[in-house]
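Undergrad: sequence-free structure coming up:
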């Protein structure tokens, strides 16, 4: 039996802490973190009920769906709906419109929030900074039904405020919402105006996490504001930029159904009709649910493929990606 010598007792203030013993079982881990998992339950229920359970209805795309027979009772037709769909000239028109509108939104709309966030980050008057933030992200919370009516009143050739100003300077009225030459640009810029403020807030949150000591060291080395942005700010928020870019690429086939549905009309179908509006017309108004499901499934597959490819490229460049 070992005897403890009083002079050799370890000092409790300097002794290393006793490591916590892991539970070793999934049940123990679940019990120890039960409150964290409990907070996940509403999100899991939401995605399970509204996102995963409806995926069962995707089999309609491979059936000749009938209301009277139901999903399970409707006969299988295999890839017949897809063969018919890909043979339609109209489908490739709406597919092209979807890609073009999404690319315009990505090219012009994605860099704008980054630039605005960088500019606001340089503002030192806090009251002015908060006022600008509030003003630019408020449109995000306004429905397109309301904004659509506002745009019609502003851009209409018959009494619209913008065209009145153009006429006051001796110009001719411009059909922003009635001309094929201008409608697509109006769609893109109105969408950017509505959403860029919200994305700016995301980048502002990322900028708040940049270590201020990096800027102090850069000032000591003689770096001006442009060099600080180029060599410190942008590299520090590059992860956020990449994640948002991946999510945007993964939703490339989502060109803004609500906005286009509110603003478009038959005169501009050739430049504004997208996959979502086409699905609405043939699925609900014409009752061709199987064909509409085939279109929606095709769109989802394209989005998934784009996300996988973009995520792979991001990981090859050293970024974390979204998974």
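TA: Nice, I can see it. As the structure is a computational prediction, the values presented were derived from the model and not from experiment. Numbering: from 1, shown residues only.

Undergrad: Going by C-alpha atoms from here, please, whenever you check contacts or count neighbours.
TA: OK.

Undergrad: Identify the residue nearest residue 267 in space, chain neighbours excluded?
TA: residue 178 (7.0 Å; C-alpha to C-alpha, 6 or more residues apart in numbering).

Undergrad: does the one you found really touch residue 269, like I thought?
TA: No - the pair residue 178 / residue 269 is not scored as a contact, 10.5 Å apart, by C-alpha atoms under 8 Å.

Undergrad: Next secondary structure after whatever helix or strand residue 185 lives in?
TA: Secondary structure from DSSP states H and E places residue 185 in helix 180-208. Scanning forward in sequence from helix 180-208 by DSSP H and E, the next helix or strand is helix 212-220.

Undergrad: and the residue nearest the centre of the chain, helix, strand or coil?
TA: With distances taken as C-alpha atoms, centre = their mean, the residue of the chain nearest its centroid is residue 248 (5.1 Å). Look at residue 248: counting by DSSP: H, G, I helix; E, B strand; the rest coil, its state is helix.

Undergrad: Who are the packing partners of the helix holding residue 185?
TA: Applying 3 or more C-alpha pairs under 8 Å, 6 or more residues apart in numbering; DSSP states H and E, we find helix 180-208 packed against helix 89-104, helix 111-121, helix 126-137, helix 257-263, helix 269-272.

Undergrad: Pasting the second one now:
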């Protein structure tokens, strides 16, 4: 048997790299054709635009173009670090992301574990469908709902007034922006985020649960000793990715919710880049700020991956 395996391996090694690629393409032609749109998407919209990062180091002028604009080195980076907006935008970005990580990351995990314990499949599918729906709502619609609900005449203030509180427009006070943003984000994404954990739970060997029942484990003990360890690699992987994105926060929801009165806690790096780049037409400066943000995120991703590999023996690479 061993000699047959060696002979087969030797037969594979006699082909050159080009021949092996050609042979693999013939055998898996349909798979290669299916992946072409994905590759084109990343090449055209992710890798090709990287050429434009050069303007972060130039005094960019649309009339001169990217190559002919004068080179000024790290001036835009120094201007951003020394500006009054640096500490505010970085602090707000980190605070919102960490708050969302602490309160938002466990919710889809807990939801998936609870949903997995429901024995009535019809009821479970109904709950899943209802929980997924907010994810498919437009960001504009969601933000419109949030603004209406948090007005002094909105339903949230109706509840506050019912318990003796004072009516106030929540998005007019800086201290309320982070809770409103995080709670609405959890409501919108926890159902959709639970899909990957439900898939991980479905991959756990059911014989483990049968053995646990024979040993006298109740449902809670089965969750703690079988379900949670079974999805832990998925949890660690997603946690590392969340750490790597801790400096990234989309500007769409931010700019639809914030106003000058609450810039103190709502202005983040992405909204600052939006204002500088698209409203003030400072493309070079906004590109420098975005590049700074990406570099910091990349370093944090590397560090999180190394720490996870060191202490948990789990990592992305």
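TA: Noted; the coordinates are in hand. Please read all numbers here as calculations on a predicted model, not as lab measurements.

Undergrad: Now the TM-score, please.
TA: TM-score for the superposed chains, counting by TM-score structural alignment, normalised by the length of structure 2: 0.92, backed by 307 aligned residues with a C-alpha RMSD of 1.8 Å.

Undergrad: Enumerate the positions of the helix holding residue 185 of structure 1 that are buried.
TA: 180, 183-188, 191-192, 194-204, 206-207 (16 or more other C-alpha atoms under 10 Å).

Undergrad: How far does that helix sit from its chain's centre?
TA: Centroid separation for helix 180-208 of structure 1 versus its chain: 11 Å, with C-alpha atoms, centre = their mean, to the nearest Å.

Undergrad: Kindly report the same for stretch 83-93 of structure 1.
TA: 27 Å.

Undergrad: Show me what it is in contact with.
TA: Applying C-alpha atoms under 8 Å, 6 or more residues apart in numbering, the external contacts of stretch 83-93 of structure 1 come out as 270, 275, 291, 294-295.

Undergrad: now swap in stretch 277-294 of structure 1 and tell me
TA: 58, 60-65, 81-82, 85, 94, 257, 260-261, 295-296.

Undergrad: Now, of the residues you listed, which are buried?
TA: Neighbour-count burial (16+ other C-alpha under 10 Å) applied to the contacts of stretch 277-294 of structure 1 gives 60-65, 81-82, 85, 94, 260-261, 295-296.

Undergrad: Helices - which of these land there?
TA: Cross-referencing those against helices under DSSP state H gives 81-82, 85, 94, 260-261, 295-296.

Undergrad: Skipping adjacent residues, who's closest to the counterpart of the residue nearest to the centre of structure 1 in structure 2 in space?
TA: Using TM-score structural alignment, the partner of residue 248 of structure 1 in structure 2 is residue 242. Using C-alpha to C-alpha, 6+ apart and skipping the chain neighbours, the partner closest in space to residue 242 of structure 2 is residue 101 (7.5 Å).

Undergrad: Return the residue of structure 1 aligned against the one you found.
TA: Checking TM-score structural alignment: residue 101 of structure 2 goes with residue 106.

Undergrad: where does the equivalent of residue 231 of structure 1 over in structure 2 land in three-state SS?
TA: In structure 2, the residue matched to residue 231 of structure 1 (TM-score structural alignment) is residue 225. Following three-state DSSP, residue 225 of structure 2 is assigned to helix.

Undergrad: on that earlier part again, gap between the residue nearest to the centre of structure 1 and residue 96 of structure 1?
TA: Taking C-alpha to C-alpha, to the nearest Å as the measure, residue 248 of structure 1 and residue 96 of structure 1 are separated by 18 Å.

Undergrad: again, but for residue 195 of structure 1
TA: As judged by C-alpha to C-alpha, residue 195 of structure 1 and residue 96 of structure 1 stand 23 Å apart.

Undergrad: do the same with residue 132 of structure 1
TA: Distance, residue 132 of structure 1 to residue 96 of structure 1, using C-alpha to C-alpha: 37 Å.

Undergrad: Among the two, which residue is more densely surrounded?
TA: residue 96 (17 against 13; other C-alpha atoms under 10 Å).

Undergrad: In structure 2, what residue corresponds to that one?
TA: Under TM-score structural alignment, residue 96 of structure 1 pairs with residue 91 in structure 2.

Undergrad: For its match, which non-adjacent residue is spatially closest?
TA: residue 268 (8.0 Å).

Undergrad: who's in contact with the one you found?
TA: The contact partners of residue 268 of structure 2, by C-alpha under 8 Å, 6+ apart, come to 88-93, 249, 251.

Undergrad: which residues in structure 1 does stretch 285-303 of structure 2 match up with?
TA: Using TM-score structural alignment, stretch 285-303 of structure 2 pairs with 291-309 in structure 1.

Undergrad: Now the matching stretch on structure 2. Mean distance?
TA: Compared with structure 2 after fitting, stretch 291-309 of structure 1 has a mean deviation of 0.7 Å; criterion: mean C-alpha distance after the TM-score superposition for structure 1.

Undergrad: Quick check: buried residues in that stretch?
TA: Within stretch 291-309 of structure 1, the residues that count as buried by 16+ other C-alpha under 10 Å are 291-297, 299-300, 303, 306-308.

Undergrad: ditto for stretch 210-226 of structure 2
TA: Residues of stretch 210-226 of structure 2 classed as buried by neighbour count (16+ other C-alpha under 10 Å): 212, 222-223, 226.

Undergrad: For those, give me JSON lines that also has distance to residue 314 of structure 2.
TA: As requested, the buried residues of stretch 210-226 of structure 2 are exported to JSON lines (distance: C-alpha to C-alpha, whole Å):
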{"residue": "212", "distance to residue 314 of structure 2": "26"}
{"residue": "222", "distance to residue 314 of structure 2": "23"}
{"residue": "223", "distance to residue 314 of structure 2": "21"}
{"residue": "226", "distance to residue 314 of structure 2": "18"}
